[in-house]
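Chemist: Please work out how this folds:
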Amino acid sequence: MSRILLVDDEPQLLRALRMNFHARHFTVITASTGQEALDATGREPPDAVVLDLGLPDFDGVDVIQGLRGSLDVPIIVLSGRADTEEKIRALDAGADDYLTKPFDMDELFARLRAVLRRPTRAAPGPTARIGVYKIDVTAGTVTGPDGHVRLTPTEWKILTILLANPGRLVPGKHLLREVWGPDAEQHSNYLRVYFAGLRRKLEPDPTRPQYLITEPGIGYRYNP
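Modeler: You can find the predicted model right below:
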């Protein structure tokens, strides 16, 4: 039975949503503010989120970004904001779908079923190796012949995304969105700087990388 977080500050709509979700045998968590939504996910992570953008405390787009910091579950936006720019903002922030109010309840559930069928992003394995270095993802440590190697939080974010996709190309824009947010897509220089640092720490010869590979103009690859 899927657990759904419903976030809306309209009591009547929230009540109607809760009744309809219960009737379809979903477990329901409700929140009427952005802070309540963030707190609820920390206590009991849902399988999907249905979120209104017009919340009294935070802009809904900021809530999406906050949720994406700790959740990898589908997010469907329900909003009275019908203009294209608002839809783009929400989708770029990490929403999976966008439904404009007033909406058809059957359409909402059809879209929810569709996003629940999508596979979630892969998680890195508990350990990996880069040459002589052992990466313990669970413990957050890198160990080499001379002991522990310190990585910055940003280097860790980049590395764990690559480790979750061994041998596969990860587009540069995807890395920028995941690490710095949707507004960073044009800042490819960020990646150049951080990959240079990772290679200095982990590659036998940083000028000729064997494990952290750049595909020029496209993205990056972890070569196991």
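Chemist: all contacts plus neighbour counts: C-alpha atoms, from now on.
Modeler: OK.
Chemist: what's the closest non-adjacent residue to the spatially most central residue of the chain?
Modeler: Closest to where the C-alpha atoms of the chain average out (Cα atoms, centre = their mean) is residue 68, at 4.2 Å. Spatial nearest neighbour of residue 68, excluding adjacent residues (Cα to Cα, 6 or more residues apart in numbering): residue 94 at 6.7 Å.
Chemist: which residues sit against stretch 81-97?
Modeler: Stretch 81-97 is contacted from outside by 60-62, 64-65, 68, 74-77, 98, 100-101, 111, 115, 181-182, using Cα atoms under 8 Å, 6 or more residues apart in numbering.
Chemist: measure residue 172 to residue 198 for me?
Modeler: Using Cα to Cα, to the nearest Å, residue 172 is found at 16 Å from residue 198.
Chemist: of those two, who's got more company?
Modeler: residue 172 (22 against 18; other Cα atoms under 10 Å).
Chemist: One more, please, to line up against the first structure:
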Amino acid sequence: MPQSKGLVLVVEDERNIADLQRRYLSREGFGVHVETDGVAALAAARRLRPAAIVLDIALPGMDGMELCRRLRAEGDWTPVLFVTARDEVTDRILGLELGGDDYLTKPFSPQELVARVKSLLRRAADPGRDPVRRLGRLALDTGRRTLRVDERPVELTTTEFNLLAFLMHHPEQVFTREQLLAQVWGYAGYRDTRVMDVYVSQLRAKLGDASPIRTVRGVGYGVTDTAR
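Modeler: Below you'll find the predicted structure:
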């Protein structure tokens, strides 16, 4: 079957799990390249420029979090889906803070893995309705997927960008965490809505005092023309 949906780099040291991921992603038309240790995976990510990375955390050579950190430090914002046996909130938060875009805990359904990868790629490719959206000191270009604050470029992960784009397309509206997960991530019923707080915190840190994001206690988040 021709591979037309892009290359996915699978980084997994358990061969049976890697084979399962390869099989299901290939069925959906993705090209799949597998690496079993972090050092080789980093080299493969630099060489192959995949459309997405499915990344285990506990790896020989270099763990997945360090691999993600190095890619982001190099300016590589390829969507990253962490897959791990760890289910601690602190691990999930750390992975997201390092630039991960989503998190899947083992054991998982291979169909859910495929759905998460598709969702990541849709979010990365969606140009939005208006090419450029301005709000306060922010200029968000959804065609080029760039953000400028006071004409200064600011680097965002795929998920950070899509969250900010969604909020900026709905100014002065307030959304619950569940609504944002459904609209931005593309699926509802996510068991840990606290990940939304992590992304909002990261966005605020990157935007500084130009951040238009406001918290409505007991409800959720929205944006306003007055930075808070």
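Chemist: List the contacts of residue 63 of structure 2.
Modeler: Residue 63 of structure 2 neighbours (Cα under 8 Å, 6+ apart): 38, 56, 57.
Chemist: I'd like those laid out as JSON lines, including secondary structure and distance to residue 89 of structure 2.
Modeler: Below are those laid out as JSON lines (DSSP: H, G, I helix; E, B strand; the rest coil; distance: Cα to Cα, whole Å):
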{"residue": "38", "secondary structure": "helix", "distance to residue 89 of structure 2": "23"}
{"residue": "56", "secondary structure": "strand", "distance to residue 89 of structure 2": "16"}
{"residue": "57", "secondary structure": "coil", "distance to residue 89 of structure 2": "14"}
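Chemist: Relative to residue 25 of structure 2, which of those is nearest.
Modeler: Relative to residue 25 of structure 2, the closest of the contacts of residue 63 of structure 2 is residue 56; by Cα to Cα it sits at 15.9 Å.
Chemist: And that closest one? What does it align with in structure 1?
Modeler: Counting by TM-score structural alignment, residue 56 of structure 2 lines up with residue 52 in structure 1.
Chemist: got it, and residue 45 of structure 2?
Modeler: Under TM-score structural alignment, residue 45 of structure 2 pairs with residue 41 in structure 1.
Chemist: show me the contacts for that match.
Modeler: By Cα under 8 Å, 6+ apart, the neighbours of residue 41 of structure 1 are residue 67.
Chemist: and the gap between it and residue 160 of structure 1?
Modeler: The separation that residue 41 of structure 1 has from residue 160 of structure 1, given Cα to Cα, amounts to 22 Å.
Chemist: now residue 111 of structure 1
Modeler: Distance from residue 111 of structure 1 to residue 160 of structure 1, by Cα to Cα: 30 Å.
Chemist: Please apply the same query to residue 72 of structure 1.
Modeler: Distance from residue 72 of structure 1 to residue 160 of structure 1, by Cα to Cα: 14 Å.
Chemist: Tell me how far the lengthiest helix in structure 2 lies from the chain's centre.
Modeler: If you go by DSSP state H, structure 2 has its longest helix at helix 110-125. Distance of helix 110-125 of structure 2 from its chain centroid, counting by Cα atoms, centre = their mean, to the nearest Å, is 10 Å.
Chemist: Where do the strands of structure 1 begin and end?
Modeler: Listed in chain order, the strands of structure 1 (DSSP state E) span 3-7, 27-31, 48-52, 75-79, 97-100, 127-130, 133-136, 141-144, 147-148, 169-171, 212-215, 219-222.
Chemist: mean per-residue distance, the third one to structure 2?
Modeler: With both structures laid over each other, strand 48-52 of structure 1 and its partner residues in structure 2 are 0.2 Å apart on average (mean Cα distance after the TM-score superposition for structure 1).
Chemist: which one is residue 33 of structure 1 nearest to, not counting chain neighbours?
Modeler: Using Cα to Cα, 6+ apart, the nearest residue to residue 33 of structure 1 is residue 55, at 5.7 Å.
Chemist: Am I right that that neighbour is in contact with residue 35?
Modeler: No - at 9.7 Å, residue 55 of structure 1 does not count as touching residue 35 under the criterion of Cα atoms under 8 Å.
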